[in-house]
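Peer 1: Got a sequence here, can you model it:
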Amino acid sequence: MSRLSDGVRLAVGTLTTVPVPAPRRIDRHVAGVAMTLGPLAALPLAATAGLIVAGGVACGLPALATAALALGAVAWGSRGLHLDGLADTADGLGASYDRAKALDVMRRGDSGPTGVATLVFVLLIQVGALAGAIADGHGIVSVVLAVLCGRCVLSLCCARGVPSARPVGLGATVAGSVPIAVSAAVFAIAAAGAALAPGLPWWRGLAAVVLGYAAAAMLLGRCVQRIGGVTGDVLGGCVEAAVAAALLAIA
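Peer 2: Purely as a prediction, here's the structure:
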């Protein structure tokens, strides 16, 4: 039970702004639990975004403004952690084919032109796709599904066999910490749940999860090839890529 409670604390404390006590212990087992429970930790964010969409529709706000408010709340509720990771990952991949130089760029924390452009384009895709879903009458289920799908891919990115790009840091703690069977189970549960999502054809919900995972897997594979594995920034980038792809599939 201590491992589970520490994993819950690590997941909630890392992925959201919800105040929780610090984990009593952090090791690879606790890290694996945390990455597996990422979708559950993000439930308050998904629920908040759904409520904002419902409120925006009820008040007659433009779909684009409602989408921006909902996704902005998710970003605020996660401290912009994943967006920052996306920008840093883009800067690293665009900076140099030299692994050490790419990692150094990602470590700096400031955003260069590649990171800023990537961030803008991905946010435009997310907001535009969600606005389309809102206009079609299924914005609430769309944003909830996409936010949760984005956190489900954390178990994929931290599955056994995926190396860490650095010997220290968040990536080193969580890399390879999730058993492959557990990662596969998370995908299966996410796909089944999305297929049963109310207000959507079963195939559209399923497509959202499949494409979300595909986008994250493509970015993950590129990072393993270029920088040697995952970092905390790569995890954030994969989350945002999955959210964007899931929303596109639904819209």
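
Peer 1: drop to CA atoms for contacts and neighbour counts, all remaining ones
Peer 2: Fine.

Peer 1: Let me see the ranges of the helices in the stretch 51-200 of the chain.
Peer 2: Assigned by DSSP state H, counting those that start in this stretch, the helices in the stretch 51-200 of the chain fall at 63-77, 81-95, 99-108, 113-135, 139-157, 170-174, 180-195.

Peer 1: Here is the second sequence; please produce its structure so I can put it next to the first one:
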Amino acid sequence: MTDSFDDPPPTPPAERASLPDGVRFAFGTLTVLPARITRWDRPAARTGMACAPLAGFAVGVLSALPGVLLLLLGSGPLLAAAVTAAAPAALTRGLHLDGLADTADGLGSAKPAGDALRIMKKSDIGPFGVIALVLALLLQTAALSELYAESWVHGALAAVTAAVTARLAMTLASRDGVPAARPEGLGAAVAGVVPRRVAAVLAAVTAVAAAAAALPLGLPAAARAAAAVLVALLAAELLLRRCVRRFDGVTGDVFGALAEVSATTALIVLTLG
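Peer 2: The predicted model follows:
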């Protein structure tokens, strides 16, 4: 098995899709929010995956709202954190958590790429998947609880930052040079569609925006927010490279795993210091 990152990167589609088409693609594939996908082709996928952080922003805001409301009604930070951590699952039909579980089972199977992909496609969840799910939700809830204990602002900003970063990790995984492991599915639809320069600019803009949003809480908070985005993307990149080497490319499950790992990492970094 060769490292596919060394192969010549495929050329992203030359044709362009409109911004509304891309937004509908992003919201229609990455959330349960009402969005009628008007185009399902490579140009729409390119614009859509570039708009993925916008879908993450919507998920983050909608996830933070019930947690903040509970705090304002007198609830403790743990309950607010648990609800906030659970909300993204409802807003995505649990697809990203399912992808995390399937990817963990595939990586943990120690089988050749074809057999690992078949394991990932099964509807049941194995022991590696269960462990990954429990750890991810536990870590997310624990981190959010600490942040909500500081203030509702800290918790809400963390929820939004984590959700945006999670979808940004998907954008970076859709960059040219990253192959699909299967000829069908979401992975095949979006693999290699985003130009590397666009992905890099989006990463930089997101880190700056996170810092700017946290700046009213102080310079240390702003620096921590930018660091959370960058460290989370690094964690997702390491997982991405592992999956490409292991499965010969990416799948929809891998995208879900990248989202959950990056979100969890961002929340952990935000609790430090």
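
Peer 1: Let me see the TM-score of these two.
Peer 2: For this chain pair, the superposition-based TM-score is 0.96 by TM-score structural alignment, normalised by the length of structure 1; 250 aligned residues with a Cα RMSD of 1.3 Å.

Peer 1: out of the helices of the stretch 51-200 of structure 1, nearest to Ala47 of structure 1?
Peer 2: Ala47 of structure 1 lies closest to helix 139-157 among those, at 6.6 Å (Cα to Cα).

Peer 1: which residues in structure 2 does the closest one align to?
Peer 2: Helix 139-157 of structure 1 corresponds to residues 155-173 in structure 2, going by TM-score structural alignment.

Peer 1: The matching stretch vs structure 1, average distance?
Peer 2: With both structures laid over each other, stretch 155-173 of structure 2 and its partner residues in structure 1 are 0.9 Å apart on average (mean Cα distance after the TM-score superposition for structure 1).

Peer 1: Could you give the residue range in structure 2 aligned to stretch 221-236 of structure 1?
Peer 2: So stretch 221-236 of structure 1 sits over residues 241-256 in structure 2, by TM-score structural alignment.

Peer 1: nearest spatial neighbour of whatever residue of structure 2 lines up with Gly115 of structure 1, skipping sequence neighbours?
Peer 2: Aligned against structure 2 by TM-score structural alignment, Gly115 of structure 1 finds its counterpart in Gly129. Among residues not flanking Gly129 of structure 2 along the chain, Ala101 sits closest, at 3.7 Å (Cα to Cα, 6 or more residues apart in numbering).

Peer 1: Count the residues that sit near Pro34 of structure 2.
Peer 2: A count of neighbours around Pro34 of structure 2, defined by other Cα atoms under 10 Å, yields 9.

Peer 1: Show me what it aligns to in structure 1.
Peer 2: Using TM-score structural alignment, Pro34 of structure 2 pairs with Pro19 in structure 1.

Peer 1: Now do the contacts for its match.
Peer 2: Pro19 of structure 1 sits next to Gly13 when contact means Cα atoms under 8 Å, 6 or more residues apart in numbering.

Peer 1: hang on, the earlier thing: is it possible to export the helices of the stretch 51-200 of structure 1 to JSON lines including mean neighbour count and distance to Ala245 of structure 1?
Peer 2: Output for the helices of the stretch 51-200 of structure 1, formatted as JSON lines (neighbours: other Cα atoms under 10 Å; distance: least, Cα to Cα, whole Å):
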{"stretch": "helix 63-77", "mean neighbour count": "20", "distance to Ala245 of structure 1": "14"}
{"stretch": "helix 81-95", "mean neighbour count": "25", "distance to Ala245 of structure 1": "14"}
{"stretch": "helix 99-108", "mean neighbour count": "17", "distance to Ala245 of structure 1": "24"}
{"stretch": "helix 113-135", "mean neighbour count": "20", "distance to Ala245 of structure 1": "8"}
{"stretch": "helix 139-157", "mean neighbour count": "28", "distance to Ala245 of structure 1": "8"}
{"stretch": "helix 170-174", "mean neighbour count": "22", "distance to Ala245 of structure 1": "23"}
{"stretch": "helix 180-195", "mean neighbour count": "18", "distance to Ala245 of structure 1": "14"}
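
Peer 1: Identify whichever of these lies nearest to Val234 of structure 1.
Peer 2: helix 81-95 (5.8 Å).

Peer 1: related to what we said a few turns ago, what do we get in structure 1 for the residue nearest to Gly129 of structure 2?
Peer 2: Here Ala101 of structure 2 is matched to Ala87 in structure 1, going by TM-score structural alignment.
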